[in-house]
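# What shape does this take:
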Amino acid sequence: MTTHTTTKAHAPLIPLPTGAARTGVLAGAALALIGTFLAWTWTEEFPGDLTVTGYPGGLQVVTLVGALLTLLFTLSGMGIRGLTWLTPGGKNSPVLLTALGVLGTTGYALAAISAQLGGIVNLEPGAWVSGIGALIAVIAALGLPADVPRAETDTTGTWGRFKNALKAPPASRAKELPASVEILIITAAFGTGLYIFAYGIDAYSELFVGFLITTALGATALFRAGLVDRLNRLTAKHRTITLTAALIAAACFPFTQTDESYALIGANILIFATVALGLNVVVGLAGLLDLGYVAFLGVGAYTAALVSGSPQSTFGVQFPFWAAVLTGAAASLVFGVVIGAPTLRLRGDYLAIVTLGFGEIFRITMNNLNGSAGPDVTNGSQGIPNIPDLELFGFNFGTPHDIAGFTLGRSGNYYLLMLLFTAVVVMVFRRSGESRIGRAWVAVREDETAATAMGINGFRVKLIAFALGATLAGFAGTVQAHVSYSITPEQYLFANTVPPNSAFLLAAVILGGMGTISGPLLGAALLYLIPAKLQFLEDFQLILFGLALILLMRFRPEGLVANKRAQLEYHETGQLDVPEQRLPDSTDVGTAKAGA
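Okay, here's the model as predicted:
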């Protein structure tokens, strides 16, 4: 067992001997784990069947996983042989974070049971055992020393001390492993990610809240422990293996689902993520604030709907799928150039206002092309329904197919098609970001005046970014038209509770990490999945969602996946509370190629 010399800078929030604090965490986490094997309530009316003794279910499983992680991190911090690799960066911050996750999940479960069933009398002993154990673990974890010295400005006040308690130093360099072992680790990481994602989509409303609490704090604990940093180093070393593993894991998702509605959620997430990646070209690389970007998605969707053989289409034509895709992308490209040419000489807030106006003009125009207020093209507010399913090389996407012993339904078919589209968009984004024009975008984003002085045509560069972003959005819109069966103007509002819309797209880029590839993909997945799963909260849905965004921007302003430039911009020198990370698909062209 290792010992630590506690200085004033490392002083814990609660004055406890380090050994006693770790013993308390172990006892509390063990108690919380034991409680999951006891009944939490007496009736099956609460989802998840928490009445069985000896077999955890629902929220009990989530609490069990959180308690197990807390035990493992604590034992690793104690120097137990064979577990020290779990905490290469910070030994105490991960313990506090996972303990908070257990307390948050258990506390939510107790509150939900009491609220739904009519009081705390409906709680069985197992719920109290887990709740008390989680509370003991958190109190004891607050008695552990901080992993990094606290700045003098942060030593006063409980909030400053608590915030510093969550900081961890960068992970140390790990010894070299055989290439086969490193590849196995990468494969296992993506397999685990696939399982967690599939579990989250399959989770019912109450279970999803507990899953979200544990996953958020557990992922942060892995990051603070330094495991994510080490995984990033491996993925950067084996870039091709990483991209292949990511694609295979994503392709396996529909085969893990037995409910078509969950596969449909996955397809819509990919549509949202692809459009967010297109917006990342405009916002993340070129630095242009576009508040009407969802209109380009609508242009592609409407174009595909009009030429794909819908009985309600006024064009009366049916293009092959490849021709419909090219037509939709070309239409969005034309609109991008037409809108961008007269407006991109504006900057900042003025450009944002103009693009916001374009988004509203598009929606109103689609409403007015109804044969009454204007020509009969789009059927007005009724939109274009009955869009036929795609058929490509004899493969009908609207009918189930048996593949390798699995039955893949309509939603699964479109998911795999959209995954192919996403891969194409990722390739385009990556190649363009690493090219000369990509470096010019970053130069214009950082300082357009200086870029112009160095010979860069700022207007031409921005117009190319605007046109490329519009094309990628229209590209995804052609698939969205077929997935949703019908297209209406109300689907393309600036903001509503159902993404994709301009507000959620912009949030996905900023929260995920501007200028990266995996950032907008992750941000889009979270921003689509969370509102879809929190619908049972009704009026409180947006309140809690907004609060979560505020907290994320407070503690992670550079985004979930950030390049080093963003970290340096949002954190003072020497006060970075995150280790430098280089995701294999990050496009930190501003830092890596600024002098090219």
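
# going forward, measure contacts and count neighbours with C-alpha atoms only.
Will do.

# So what's the residue count around V337?
Counted with other Cα atoms under 10 Å, the neighbours of V337 add up to 19.

# Distance from the host helix or strand of it to the middle of the chain?
For V337, the host element (DSSP states H and E) is helix 321-343. Offset of helix 321-343 from its chain centre (Cα atoms, centre = their mean, to the nearest Å): 28 Å.

# and that helix, what other elements does it pack with?
In terms of contacts (3 or more Cα pairs under 8 Å, 6 or more residues apart in numbering; DSSP states H and E), helix 321-343 is packed against helix 294-307, helix 348-368, helix 458-483.

# rerun that using 6 Å as the cut-off
helix 294-307, helix 458-483 (3 or more Cα pairs under 6 Å, 6 or more residues apart in numbering; DSSP states H and E).

# hey, which of these is tucked in deepest?
helix 294-307 (a mean of 29; mean count of other Cα atoms under 10 Å).

# okay, the angle between it and helix 458-483?
Counting by axes from the mean of the first three to the mean of the last three Cα atoms, to 10 degrees, helix 294-307 points 50 degrees away from the direction of helix 458-483.

# From what I see, A304 and T478 are in contact.
Yes - A304 is within contact range of T478, at 5.2 Å (criterion: Cα atoms under 6 Å).

# Tell me how far the closest residue to G590 other than its chain neighbours lies from G455.
Leaving aside its chain neighbours, G590 sits nearest to V442 (5.7 Å; criterion: Cα to Cα, 6 or more residues apart in numbering). Distance of V442 to G455, given as Cα to Cα, to the nearest Å: 14 Å.

# Those two - which one has more neighbours?
V442 (24 against 8).

# which SSE is that one in?
Applying DSSP H and E, one finds V442 within helix 436-446.

# Another for comparison:
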Amino acid sequence: MTTQITEPETPTAPARGAQASGLFGIPAPVGRALAAGGGVLTVAATFLAWTWTAEFPGDLTVYGYPGGLQVQVLIGGVLTTLFALASHGVRGVRRIAPAGADAAVKLAALGTFATAWYTVLAISVELGGLVNLEPGGWIVAVTSLAALVGALALPFERPEPDPVDPDSTAWEKTAHRLAHGWQTVKAAFAAGSPRPLRALPSWAELLVIVVILALGLTVFTYGIGTSYDELFVGFLLLAGFGFAALHKAGLVAHATQITGRHQNVTLCGAFVAAALFPFTQTDDQYATLGVYILIFATVALGLNIVVGLAGLLDLGYVAFLGVGAYAASLVSGSPTSPFDVHFPFWAAVLIGAVASLVFGVLIGAPTLRLRGDYLAIVTLGFGEIFRITANNLDGTSGPDLTNGSNGISSVPNLDILGFDFGAPHSVGGFTIGRFANYFFLMLIITAVVVLVFRRSGNSRIGRAWVAIREDETAALAMGINGFRVKLIAFAVGACLAGLAGTVQAHVTYTVTPEQYLFAGTIPPNSAFLLAAVVLGGMGTIAGPLIGAALLFLIPNKLQFLGDYQLLAFGVALILLMRFRPEGLIPNRRSRLEFHDAADAPEALGRTGA
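As a prediction, this is how the structure comes out:
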């Protein structure tokens, strides 16, 4: 007698042709066709005129040649069409969505709709009414809406509501219904069933890395070079939803896996791509933002050692940047410096880095025995004490050392081995201006900081930092000298900040106390530095670099919002932390910590190991 063993049935996703429906009750095949058709018509509408006058930025009056915001809508329409075809199972196209295309087409259609309707509304508001729209503007509004309706009609697994307590009040029942509705909306954008991607040969993976880096350089160059406010807002909308669509499709996860297998190649390629940035600019206007972003990113990476690896909450870290900047400016030949000396750059760098390191040890030695909020309050106090002290060393309230609120001005440009950083130079037919010269210098310093971070993070002391961060009591019980380990982290982080400060002093010409506030509208300051580390991903290299770039670029471009700038920026951060609490580029441990046990495998699978 034999016993037949049957495997338990597992729920499967509905077939492609099944009449499953999404939010609007439209059958799935109809929704896919509507999304694909709406995407195609949206692309076609970008080749029509959207307004009759060139007064709206970007000149959207030309037929047959998209410009300005039309280009962004065109890209969104192409993504929507491709993901809709992949969701329909079209051969050759479905490979672009290895994790399923249903969620990706929803996000792509939403980004296209948001960008198109923002443009139409901006034209109407700035030019004085809907009468200023040409047929192309009306068509793109209808087609993008149709694509979004079709995308939201794709099937999704509707979550079962929790039972309602019959004794609940009316307010509690209403809150329960709202919570269930929110879960339903989240399920509508959930990822589809994953499809494994075939392994690629090494040469193909290297080619993929080149494409990724080229795409990253193109997106960054386009974002930093947006010449008017409406174009940058549209760029934020499309870039945000477009990245989310690629993420849901599984492309970001596979890209992460490929770059993870070739870390050294990816890192070297990233620096090469960054070095090409000044050659994409015709003048120093946007190269200026580039060098400030590198300074901010380098300091954020140094703070990542303190916060991300060692777990020490430092709210006054910008003071170490100021110590390095003041030390370098005092010995670099400034006419307002009380010291009549002009050291070469290598000596000024050493003085700035060592001065910050000494201050890090002096501040850390008596305070690092504190933990948590107490340590944060002490470091916040140190940052304010530094700024107030620098403001008082003016010869009246104290010794004449920092020239008070006027600061150290007229810091001369660097001259290294006869290369004047303040003069333009011709390289391969391209004219490289002052800020481009400093951009290359900061790129070298960033490479040094990245090398220090990688080596220290993978060393014995780096493992001790992580142990202290996770559980200091357990680490102490295992024989780790907690105070010494934390002091080393504090000193190394301070030294790296001082290194960047020496370059900042020469780039800005002037070093003043107001540059080193705890919080402000424009970074670098301690609040933005900490936000860059948390937003980008604590304990990683790419995370703080990307987070710092976003946190410097976005406030700089959103200055037209005036008093509402920080409000809009704060709302964006809240939303990002709600949907991406582990950061943009999280490490493996963070992905596990910020997701439930049931979601951990999916979180690891979609973002790579």
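
# thinking again about what came up before, could you dump the helices and strands packed on helix 321-343 of structure 1 to CSV with distance to P169 of structure 1?
CSV is the format used below for these (distance: least, Cα to Cα, whole Å):
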stretch, distance to P169 of structure 1
helix 294-307, 41
helix 458-483, 38
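
# closest to F255 of structure 1 out of those helices?
Of all those, helix 458-483 sits nearest to F255 of structure 1, with 18.4 Å by Cα to Cα.

# so how far does the closest one sit from its counterpart in structure 2?
Superposing on structure 2 and averaging over aligned pairs (mean Cα distance after the TM-score superposition for structure 1), helix 458-483 of structure 1 comes out at 0.6 Å.

# tilt between that helix and helix 321-343?
140 degrees.

# what angle do helix 458-483 of structure 1 and helix 436-446 make?
Counting by the same axes, to 10 degrees, helix 458-483 of structure 1 lies at 110 degrees to helix 436-446.

# Where does helix 458-483 of structure 1 end up in structure 2?
Under the alignment (TM-score structural alignment), helix 458-483 of structure 1 falls on residues 482-507 in structure 2.

# element containing A475 of structure 2?
Assigned by DSSP H and E, A475 of structure 2 falls in helix 472-477.

# Report the contact partners of the spatially most central residue of structure 2.
In structure 2, the centroid-proximal residue (Cα atoms, centre = their mean) is G547; its distance is 3.7 Å. When contacts are counted by Cα atoms under 6 Å, 6 or more residues apart in numbering, G547 of structure 2 touches A532, L535, G536.

# Find the nearest non-adjacent residue to the counterpart of the first one in structure 1, please.
Using TM-score structural alignment, the equivalent of A532 of structure 2 in structure 1 is A508. Using Cα to Cα, 6+ apart and skipping residues adjacent in sequence, the residue nearest A508 of structure 1 is G523, 4.4 Å away.

# quick one: what helix or strand has the one you found in it?
Using DSSP H and E, G523 of structure 1 sits within helix 518-533.

# Could you do S426 of structure 2 as well?
Counting by DSSP H and E, S426 of structure 2 is part of strand 425-427.

# and that strand, how far from structure 1 on average?
Strand 425-427 of structure 2 differs from its equivalent in structure 1 by a mean of 0.7 Å after superposition (mean Cα distance after the TM-score superposition for structure 1).

# Buried residues, that strand. List them.
For strand 425-427 of structure 2, a neighbour-count test (16 or more other Cα atoms under 10 Å) marks H425 as buried.

# ok so, going back, I would like the range of structure 2 that aligns with the helix holding V337 of structure 1, please.
Against structure 2, helix 321-343 of structure 1 falls on residues 345-367 (TM-score structural alignment).

# and if you look at stretch 374-390 of structure 1?
Here stretch 374-390 of structure 1 aligns to structure 2 at residues 398-414, judged by TM-score structural alignment.

# can you check stretch 539-551 of structure 1 too?
With TM-score structural alignment as the criterion, stretch 539-551 of structure 1 aligns to 563-575.

# picking that back up, what residues are up against the match of A532 of structure 2?
Neighbouring residues of A508 of structure 1 by Cα under 6 Å, 6+ apart: P520, G523, A524.

# now structure 2: which of the residues you listed match?
On the basis of both residues aligned by TM-score structural alignment, their matches' Cα atoms under 6 Å, what survives of the contacts of A508 of structure 1 in structure 2 is P520, G523, A524.

# from these, which is closest to P489 of structure 1?
For the kept ones among the contacts of A508 of structure 1, the minimum distance to P489 of structure 1 (Cα to Cα) is 21.6 Å, reached by A524.
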